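Student: Provide a 3D model corresponding to the input given below.
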Amino acid sequence: MKSFVTLFLILLTFCVSAQDYPESYICYRTGADITIDGLVSDEEWSKAKWTNKFVDIEGDKKPKPKYKTRVKMLWDENYFYIAAELQEPHIWAKLKQRDTVIFYDNDFEVFIDPQGDNHLYYEFEINALNTIWDLMLVKPYRDGAPAINAWDINGEKSAVKIYGTLNNPNDKDKKWTVEIAFPWKVLKECAYQKRKPKTGEQWRVNFSRVNWDIEIKDGKYAKKLNPETGKTNPEHNWVWSPQGAIAMHQPETWGYVEFTDEIVGTKELTPRIDEDYQAKIELIRLYNLEKKMYKKYGKYFNKITSNYTILIETTSKQFLISIQAASGKTWYINQDSKLWTD
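Tutor: Next up is the predicted model:
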């Protein structure tokens, strides 16, 4: 039995690989007020760079998205600003009730993990009707997360501009654009030292676009059905920073947004590289191995092969893994996939 377990662990070690480094972005300060009207035409927005175009949530192993999506970011003393452009030849939306599951429509989504520890993070979804769903996650769904739907981003401002006509299948549309202003007074609730970021600090952020295959029935848009199963075709998930799986709730693979006090358009900066990223991904790999072993054998194991110097402590229901990273810091992960350092 012991030799089988050892072999099983070795095989799993070679089967799990880390994702390439996530997307990253420098978020500059805005030098003027931004009016939230859905128009990405403010002078300040023209100075900010677009992100790379979105890709499939699973990355390069899937085809590139059919329609282009990209984002810009800025900030000031009061808000974290986001502008998004979503190409779409047929713009439609039905949901009008706040905190409905918005991704049942085509939507744009924002995910923010202020401390980058996989815990206490935010999710925001918006459709072409400017209907929103905002919620807080105590921890990822994979770890039994309670999603706090009653939580609201009080003071949030959003607007949508449609280049075409909404819910009209008789013409061809161009795109819709979204502007969002998230107030720091709310976002800082889950941030380090309960404050907005300082220059040079990075938050983990990702963006997602859900897009459904549609057809026209009786003069209206309808989700396309699979003729063999009679069920709705699965949605497309297009994201800024790929997840490697159809799973947005993996904060460890979200992008890096670095905030700077430099005014947009005045200086060209490059985001710093998180030299401990690969160590964190190794911790996630070890976390996944422990979960698989517990499911198979009913216990956690304190000996797993790794190229890093690691220490594993286990009980009947918990584990704690520490790793020595390139920066010299010791990073930790537990059975709830929380990442932290001393």
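
Student: From here on, just use CA atoms for contacts and neighbour counts.
Tutor: Fine.

Student: from memory residue 178 sits against residue 81, does it?
Tutor: No: the pair residue 178 and residue 81 does not pass the contact test of CA atoms under 8 Å, sitting 10.6 Å apart.

Student: contacting residues for residue 221?
Tutor: Contacts were defined as CA atoms under 8 Å, 6 or more residues apart in numbering; by that measure residue 221 touches 92, 167, 168, 169, 214, 215.

Student: now the other sequence, so there's something to compare against:
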Amino acid sequence: MLIAPLLLLLPGSSPPPPPPQYRTEEARGYVCFRAPGPIVVDGRLDEEGWRAIPWTEPFVDIEGDARPRPRFRTRAKMAWDDDFFYVAADLEEPHVWGTLTRHDSVIFRDNDFEVFLDPDGDHHLYGEFEINALNTGWDLLLVKPYRDGGPAVDSWEIPGLVTAVHVRGTLNDPGDEDEGWSLELAFPWGVLEEIARTPCPPPDGDRWRVNFSRVEWQHQVVDGRYRKVPDTREDNWVWSPQGVVDMHRPGYWGDVVFSAAAPDTVAFEPDPSRPARDFLVRVSEAQRVHRQENGRWAASAEDLGIDPAAFPTFRIEATTDGYAASVEAPEAGGGEPRRWTIRQDSRISPEPVSP
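Tutor: You can find the predicted model right below:
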């Protein structure tokens, strides 16, 4: 569902200054099945544990349809068992190269693949892992998004994480053309429980917010070695488009549903609360613009130019710290509706609806 139509202007009101960029494409969805066989983390994706597991859609530009399609295909897979949450990816790449070999380097200075995990979907306390073709990794924890004050906890580690890369070609050799590289990551449940704040593996039907990113630099060959093209920004290709060059907007990430069923026997069902939550994310973006323009948070839908009829249960309240905007939304499986609330620091959370 597109987000844009949910912000309706009141008759006679002036449109508020729109956020400079925001996502309008539909978020991605994926069913993460239990692995039907053992997965050996060696970077190759040919074992039984992966064969029946479906691929995600090919990645798109981080800004979505506003930008050209990526030059090279990127796809990912996810699976789980009693010990690990597995992520695999395949990256088409005619020139595989890398320079960083020290753990916790700023890996996106090389071409890389990145994983973002927000298990409870509240936009706070989420994990990030980046890896390059040399199998060098960087793990960090975000207490909240950078634009909400962060911080990023660079000292956070993932004990027991298993990683591997397989290069189909030759690494750091500009004299030939490669096919690409693939990778496997095995995240131990014990560490993910820290940010999930619930027992892991997740119960059947549980949903996580997840996204993947690929950073790709244009290069040239100088003295027989790969070099980035000077003064040229990187490409950012992602699974679920963000609408802006910023991966740290968890409200725009995809939905991953965990299933104990056999692979490819359960279809992805959209989260019935997602339209309301997306609406609140858009309200949050409008609030940021209002504060920049007026030096204060808006205290009403009218201040934001939003028609309350878009969601009849929508309300916004001033708080000692800023504001709280909320709306009622249905739950999966026909459960009792809950009221979702987003705050000025972008944290979103549900509460039972009061009788």
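
Student: Tell me how they score on TM after superposing.
Tutor: Comparing the two superposed chains by TM-score structural alignment, normalised by the length of the first structure, the resulting TM-score equals 0.91, with 328 aligned residues with a CA RMSD of 1.8 Å.

Student: Out of the contacts of residue 221 of the first structure, the closest to residue 149 of the first structure would be?
Tutor: Distance to residue 149 of the first structure across the contacts of residue 221 of the first structure (CA to CA) is lowest for residue 92, with 24.7 Å.

Student: element containing the aligned partner of the closest one in the second structure?
Tutor: Residue correspondence, TM-score structural alignment: residue 92 of the first structure in this structure matches residue 97 in the second structure. When secondary structure is defined by DSSP states H and E, residue 97 of the second structure falls outside every helix and strand.

Student: do you know how far residue 314 of the first structure is from residue 341 of the first structure?
Tutor: Using CA to CA, to the nearest Å, one gets 19 Å for the distance from residue 314 of the first structure to residue 341 of the first structure.

Student: Of the two, give the one with the bigger neighbour count.
Tutor: residue 314 (15 against 11; other CA atoms under 10 Å).

Student: If you tally nearby residues, what's the number for the closest residue to residue 263 of the first structure other than its chain neighbours?
Tutor: In space, and not counting its chain neighbours, residue 263 of the first structure is closest to residue 29: 4.7 Å by CA to CA, 6 or more residues apart in numbering. Residues contacting residue 29 of the first structure under the criterion other CA under 10 Å number 23.

Student: Contacts only, for residue 29 of the first structure.
Tutor: For residue 29 of the first structure, the contacting residues are 74, 75, 76, 259, 260, 261, 262, 263, 264, taking CA under 8 Å, 6+ apart as the criterion.

Student: Got a quick PyMOL command for the buried subset of those residues?
Tutor: Buried subset of those, written as a PyMOL selection, criterion 16 or more other CA atoms under 10 Å:
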select buried, resi 74+75+76+259+260+262+263+264
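
Student: just curious, which of the contacts of residue 29 of the first structure is nearest to residue 304 of the first structure?
Tutor: Residue 304 of the first structure has its nearest neighbour among the contacts of residue 29 of the first structure in residue 259, at 37.3 Å by CA to CA.

Student: would the closest one count as being in a strand?
Tutor: Yes: if the criterion is DSSP: H, G, I helix; E, B strand; the rest coil, then residue 259 of the first structure is within a strand.

Student: Return the distance of it relative to residue 321 of the first structure.
Tutor: Spatial separation of residue 259 of the first structure from residue 321 of the first structure under the definition CA to CA is 30 Å.

Student: now do residue 340 of the first structure
Tutor: Distance from residue 340 of the first structure to residue 321 of the first structure, counting by CA to CA: 11 Å.

Student: Overlap in contacts, those two.
Tutor: Jointly contacting residue 340 of the first structure and residue 321 under the rule CA under 8 Å, 6+ apart are 332, 333.

Student: Going along the chain, name the helices of the first structure.
Tutor: Secondary structure of the first structure by DSSP state H: the helices cover 2-15, 43-47, 184-187, 277-297.

Student: Residue 309 of the first structure: which of these is closest?
Tutor: Between residue 309 of the first structure and those, the tightest spacing by CA to CA is seen for helix 277-297, at 10.1 Å.

Student: Tell me which of the helices of the first structure sits nearest to residue 253 of the first structure.
Tutor: Between residue 253 of the first structure and the helices of the first structure, the shortest separation by CA to CA is 8.4 Å, and it involves helix 277-297.

Student: what angle separates that closest one from helix 2-15?
Tutor: For helix 277-297 of the first structure against helix 2-15, the angle by axes from the mean of the first three to the mean of the last three CA atoms, to 10 degrees is 140 degrees.

Student: What span of the second structure is helix 277-297 of the first structure aligned with?
Tutor: If you align by TM-score structural alignment, helix 277-297 of the first structure falls on residues 274-294 of the second structure.
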